[in-house]
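Student: What follows is a predicted protein model with its sequence.
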Amino acid sequence: MLDGSTDQTKSLARLQPTGTLMAAKPNILFIVLDTQRRDRLSLYGHQRDTSPQLDAFAQDATIFERAIAPAQWTIPAHGSLFTGLYPGAHQLQQAHQALPHEHITLAEHLQAAGYHTTAFCNNPMVGLLETGLQRGFHHFFNYAGASPNRPVDMRRSGPRKAVATQFRKLARKVTNQFAHNDMMFKLSLNPLVVPIWSRMVNYKGNTERSIDDLIDYLGTERAGSSQKPLFTFLNLMGTHTPYRPPQDVVERIAPSIKHDKHAWRFITEHNADAGAWISPADPPLADWQRDTLSTFYDAEIMDQDVHLGRLFAYLEASGALDDTVVIIAADHGEGHGDHDFVGHSFVVYQELVHVPLMIHYPERFPAKRIPTNVSTRRIYHTILEMAGLYPDSDVEALSLTRSLNGVPDPEGGVAFSEAFPPDNLLTILDERMPGIVTNRKLTQVRRGVYDGDHKLAMVGDDVENLFHVASDPSEVSDVAEEKPDLAETLRQRVSQFVDDASKEKAKATYNGGVSKEMMDNLRALGYIE
């Protein structure tokens, strides 16, 4: 027995006893390229050779051409990746919210099944805020914030370790205050303050160190005697603002920019103005300004790709690829003035929600490209299936193994995205750009539905646009008036989707997450060690 709860039994059903489990389960490495646009990777046809290491790794992977992020920004997107639910259902939509305990996270499932769960995270939104996204990890290493937490810290002892631990707790508490206090958040966006915190508190983490530590960790685990399979999560934030790639990388991307004083001045001012990272472009950015943002963004991709190459080389040389499922995806993309929006706060246009996704595991995922629309929330179901865990019928049905060519997709090529506006930004924008919140309808939830070659975008209950994204991937031509019947059909589909999410929100798998008592019971039964 677990603890007498039927829902708990259902949620953690079909687990194998420890001995059987350890011999059969593959290791799983889940890499999130934070804020990575699909169209800026050479892997997906970008004119610049931004990602040669990723391109080479993907040659033996299944590449999804039409992967759709469930949300346009970090917190709700990670909530979907970790629960398999859309944001309207899992309810983690704001920085000051926490994932309801009734939604068991991916790491909680895997930990309960005997996996050793470890995270190497560069995004403070994921690693430092009390959102519930850290639930289920034995170790969660943070590379962002005033006091990063690395594996080396675990080997310290005595007064030094005690002081570091207390300072880390204080820094974490202060960080969470910014998510809950509008005044503190507003202060943090002051251009005089932004350069301080964006550099001194490791806002983007440290890509190089996190990958160094990950390689060391994997090497130690493979060399040791532990029989536990590994679930490892890596979040990389190199392509997020502010853009400060090495100068030599910028010049490789765009040699002519070396002497372009306007471009360097613009990017310096943009990096110091965090409000500009999240504001609609009003007035619209000039072409040269958009090109400058694109150039520095592409340089960040190239710089991060070098470090990914080191990780891929280790996986190959160590033999880890023989028994490891490697999943690489973006949580969302980024706007550079496209559709007159900058950043990733309010809309569901292609540049924000059409994201890269690839899976390297030749045993189940052949080297091919898949043209079907799929939601990246299904990574959750895929990982659970790879681990042999089936807490409910959705896992087997929604695993991305069901979307390979020749196999009918269970969702019929339909995927949704939801943009719940970050409420701590609305007050800032109302002061920074009076009237913009009302004029652009920024308080309303925007949603998109992809169905075949078309995509409908809605703001609130109203149709905003209809695009034929197969022939118009930049979403320039609105065809809603030309195809009113299709627009109405898709509008009804979105309406039904919202109703279904409301019903899902009311469900409770069980109350309290994976409790200590449940873990003790599972351990006593031999399901976990």
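Tutor: That came through, no problem.

Student: can we go C-alpha only for contacts and neighbour counts from here?
Tutor: Will do.

Student: Distance-wise, check residue 297 relative to residue 335.
Tutor: 11 Å (CA to CA, to the nearest Å).

Student: Okay, one more to line up with it:
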Amino acid sequence: MNIILLVADTFRYKNCGFNGYKPSYSENKASPTPNIDNLAEKSILFDNFYSQINCTHPSFTTMLSGRYPISHTIISHASLHEIIDGVVMFPEILRDNGIKTVAIDNMYRWFVKGFQDYIHPVGENAVPNSFIVEANQVVDKGINWLESHNNEDPFFMMLHFWDPHVPYSPPKEYEKMYYNGNPKNPTNPDTLSMNDIEEKLDLIFKGFQSRWERINDINYYKAQYDAEIAFMDKQIGRFIEYLKDNGYLEDTMLIFTADHGESMGENDIYFTHVHLYDQMMHLPLLIHYPKKYKNSNGRIQPLVGNVDLAPTILELYGLEVPEYFEGKSFVPLLENGGDHHREKIYMFEHEAISRRGVRTKKWKFIKNARNPKDDIVKSRLQALGYIALDVGEVDDKELYDLENDPEEEENIIEEHPEIAKELEEDLETFVEEIINTVGIEDPQQQQDLEPWGEFDDARQWLLLLNERNQKFKTYDP
């Protein structure tokens, strides 16, 4: 058996057609994911799959290592820290057991570990670590690899699609798929004025796309996000057709998921992925291998985390899962369905402000760590997507009843202090057990929030990160 892991960056559960999504803001109610929807019809779907952290580098590290962010210590975007010694990525185990491994991706660093072929989607002349690559480039490289290695079996392939990530710039023919109006003069009187978030948008997008200047309709950005998803879906459909036409689907499992989500204005967070709300943490997951795993069990309901992907993939290949993996294989759910996998999901954030949280199906508890550098925190929160820029408005602790308040709009910690206390104690016990087992200090306390550069120029910020990336340690596959 072969496995192909398709990972969409910044793709939230809510925007999947196979989860019932229809763009409410648009006259066009068509799903942006028709090809993935078709795949889902013969796949096992997970309704409660969550990320352990809300940004790319840490989330991919968790997916590949089967360890929580506080265990592998990569806890922030474009981390200025290196992964600690001794962290084994599951592709290393696959490689050592005779399985060919390939990734079509551009993050390099420790992400190359275990991949015999690590291929940049743009090619040798690409800007190192630049995330602006397009789905057609990823698919082209994936198909090229398959055509040149058609006798190598079994294999594991990972494709990383960046399209839904900011700056939401789909191909021109997709721009009006979900938006036909004039974004500089919206006719809908109920549309939130972009003036309300203009300062934030300037910080996020200045230097990316000059065509976005003076746009004052928030729905335009929602439409471009969905258009990016639609373009990605079209390319994934092309890839699936290639697999079908060349006989791969008979003995190849497809896994489709994401690394984290994105907020489209919920909780006053616009076009970014900060905080631990479900807009950022709730992810799609489908497993397509009808030869063995039918979707007769319906949609899988137990809580599952992306820390569970690594041990699951090892077990699917018939390999032993190392004891140091902190994830738990969900192969039993594929085989038998069932109503239990995890009681709780643990979540972390370490960007403008450190957070950690724990959720059950009913409750979510979030603990916000205060940083004494209030001015710095305020500017980072501003750059990361908050309208409410006063850091004092961020509650120390939050509790949400997810059954009655799935949008997490009302913090009810004062009404249920005993539940919050129980969840907080459980969270701190979990963290303590992890760091004691690994033999490290709490990385959220040890890693100060390094300066990111000037936030008033997004391009300068990206160039600064790329400059730093040239100085990072290189890793052997």
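Tutor: Ah, there it is. The model shown is predicted, which means the values in this text are computed figures rather than measured ones.

Student: Mind telling me the TM-score for this superposition?
Tutor: Between these two chains, after superposing, the TM-score reads 0.75 (TM-score structural alignment, normalised by the length of the second structure); 393 aligned residues with a CA RMSD of 3.2 Å.

Student: and residue 234 of the first structure, what does it touch?
Tutor: Residue 234 of the first structure makes contact with 29-32, 119-121, according to CA atoms under 8 Å, 6 or more residues apart in numbering.

Student: I meant residue 219 of the first structure, not that one.
Tutor: residue 318.

Student: distance of it from residue 304 of the first structure?
Tutor: From residue 219 of the first structure to residue 304 of the first structure the distance is 21 Å (CA to CA).

Student: Please apply the same query to residue 166 of the first structure.
Tutor: Distance from residue 166 of the first structure to residue 304 of the first structure, counting by CA to CA: 32 Å.

Student: what about the corresponding residue of the first structure for residue 314 of the second structure, helix or strand, and which?
Tutor: If you follow residue 314 of the second structure across to the first structure using TM-score structural alignment, you land on residue 384. Using DSSP states H and E, residue 384 of the first structure maps to helix 379-386.

Student: tell me the average deviation of the helix or strand following that helix from the second structure after fitting.
Tutor: Sequence-wise, the next helix or strand downstream of helix 379-386 of the first structure (DSSP H and E) is helix 393-398. Its matched residues in the second structure lie on average 6.5 Å from helix 393-398 of the first structure after superposition (mean CA distance after the TM-score superposition for the first structure).

Student: mind listing the strands for the stretch 101-250 of the second structure?
Tutor: 117-119, 155-161 (DSSP state E, counting those that start in this stretch).

Student: Show where the last one falls in the first structure, residue numbers please.
Tutor: Right, strand 155-161 of the second structure. Using TM-score structural alignment, strand 155-161 of the second structure pairs with 230-236 in the first structure.

Student: That stretch vs the second structure - mean distance after superposition?
Tutor: In the superposition with the second structure, the average deviation recorded for stretch 230-236 of the first structure is 0.5 Å (mean CA distance after the TM-score superposition for the first structure).

Student: Give me the contact list for stretch 92-99 of the second structure.
Tutor: 100-101, 113-116, 153-156, 314, 477.

Student: Buried among the residues you listed? Make that a PyMOL selection.
Tutor: Buried subset of those, written as a PyMOL selection, criterion 16 or more other CA atoms under 10 Å:
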select buried, resi 100+101+113+114+115+116+154+155+156+314+477
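
Student: which of the contacts of stretch 92-99 of the second structure lies closest to residue 414 of the second structure?
Tutor: residue 314 (43.9 Å; CA to CA).

Student: Where do the strands of the stretch 401-529 of the first structure begin and end?
Tutor: Secondary structure of the stretch 401-529 of the first structure (DSSP E, counting those that start in this stretch): strands located at 414-419, 446-451, 454-459, 462-468.
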